[in-house]
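J.: What follows is a predicted protein model with its sequence.
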Amino acid sequence: MTNTDLSFDEREISNELDVPVLVINDLVALGHAFNVDDSSVLKPIGESDAIRSNETRAIACAGTGLGMAIFPSHKKGRGVVPSEGGHVRIATVDAYERELVDAAEQELGLQAVTWEHFLSGPDSSTYTVPLRRLGK
């Protein structure tokens, strides 16, 4: 249902089906599936090779959108928090990156492009246009 105008109401669905209904973000569902301390399915990113059960974790998934979820650790275990991290505007660090982002904004007719525009969904080929335009 990413990037659509579809809307619905949990209560209406619950009343129609006569069962409890809870609608959750797709990455929250995926997060609950991966919210484990099993080192055979978890791989650390960075210098450490250790998986620590008390540390905050995150998951990102590129598809029709760029979904993200965070797993903060707390006394009762670990929760799953949805995020709209894919909607974060791209921050550039040098002139070359600024050129790429400017070209993508022109191509898409937007005032700001986000990570979702570059990494997922129907605009995921966005980065090739500025590269061609800049002759890179």
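T.: The structure has been received and is ready for your questions. Numbers count the residues shown, from 1 in each chain.
J.: contacts and neighbour counts: CA atoms only from here.
T.: Noted.
J.: helices or strands next to the longest helix along the chain in the packing?
T.: Longest helix in the chain by number of residues (criterion: DSSP state H): helix 95-108. Under the contact criterion of 3 or more C-alpha pairs under 8 Å, 6 or more residues apart in numbering; DSSP states H and E, helix 95-108 touches helix 128-133.
J.: Which other helices and strands does the helix it packs on contact?
T.: helix 95-108.
J.: In addition, the following structure is provided for comparison:
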Amino acid sequence: MEVNDRLDRYCCGFRPDPTESCVENLLHVKCRNDKELLLVHILVRKADPSRLVFIDNSGRPHHPTDNLNFRLVEGIDEFPEKAVSVLQSGCLESLLLHSLYVDREFWESHGGARGLRSLINTVEQRGKIILQHIRDKKLRLNRDL
């Protein structure tokens, strides 16, 4: 959510840190101008052209929670029911640990479960925030997504 760089090079949060590249390169002033938006880091698969694939997701796990930017989800009026049920279930940590364990090189280079705990806690916290966003906006859940 807070990483608009995937879609828009100019946006790096509501109150970006002065060291953010978008601020250092004087690009942040273009953030709210829709005519300046540049789509980047997106692929469309020929086999499934109706779905966008985001690549190069350089998440910022230490970005302050009170400065998250929901610009990426503006205009989205429904979310996958299965994904939301995972966020609500309380089993996200277990699923993430299992998934990350499959990539042994990544797992070991980050110190295993102990080393990944902080990152996983951040992902869980962000999941709770997106759930609250879905509730606040009364967004629909879609079984087919």
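T.: All right, it came through fine. Every value quoted in this text rests on a predicted model; they were computed, and no experiment measured them.
J.: Could you get me the TM-score between them?
T.: Here the TM-score for the pair of chains, by TM-score structural alignment, normalised by the length of structure 1, is 0.27; 65 aligned residues with a C-alpha RMSD of 5.1 Å.
J.: Could you point out the longest helix of structure 2?
T.: helix 112-137.
J.: what sits up against whatever helix or strand comes next after that one?
T.: The C-terminal neighbour of helix 112-137 of structure 2 among helices and strands, as given by DSSP states H and E, is strand 140-142. With contact meaning C-alpha atoms under 8 Å, 6 or more residues apart in numbering, strand 140-142 of structure 2 is reached by 77, 78, 79, 80, 81, 84, 134.
J.: any chance of these in JSON lines, with neighbour count too?
T.: What follows is those, written out as JSON lines (neighbours: other C-alpha atoms under 10 Å):
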{"residue": "77", "neighbour count": "13"}
{"residue": "78", "neighbour count": "14"}
{"residue": "79", "neighbour count": "17"}
{"residue": "80", "neighbour count": "13"}
{"residue": "81", "neighbour count": "15"}
{"residue": "84", "neighbour count": "17"}
{"residue": "134", "neighbour count": "18"}
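J.: so what's residue 99 of structure 2 up against?
T.: Contacts of residue 99 of structure 2 (C-alpha under 8 Å, 6+ apart): none.
J.: element containing it?
T.: helix 92-102.
J.: again, but for residue 88 of structure 2
T.: Residue-wise, residue 88 of structure 2 maps onto helix 81-89 under DSSP H and E.
J.: Now do that helix: which elements does it pack against?
T.: helix 112-137, strand 140-142.
J.: Any buried residues in the last one, and which?
T.: Residues of strand 140-142 of structure 2 classed as buried: residue 141 (neighbour count, 16 or more other C-alpha atoms under 10 Å).
J.: now for the biggest strand by length in structure 2, which elements pack on it?
T.: Criterion DSSP state E: the longest strand present in structure 2 is strand 48-54. On a contact count with 3+ C-alpha pairs under 8 Å, 6+ apart, strand 48-54 of structure 2 meets strand 42-45.
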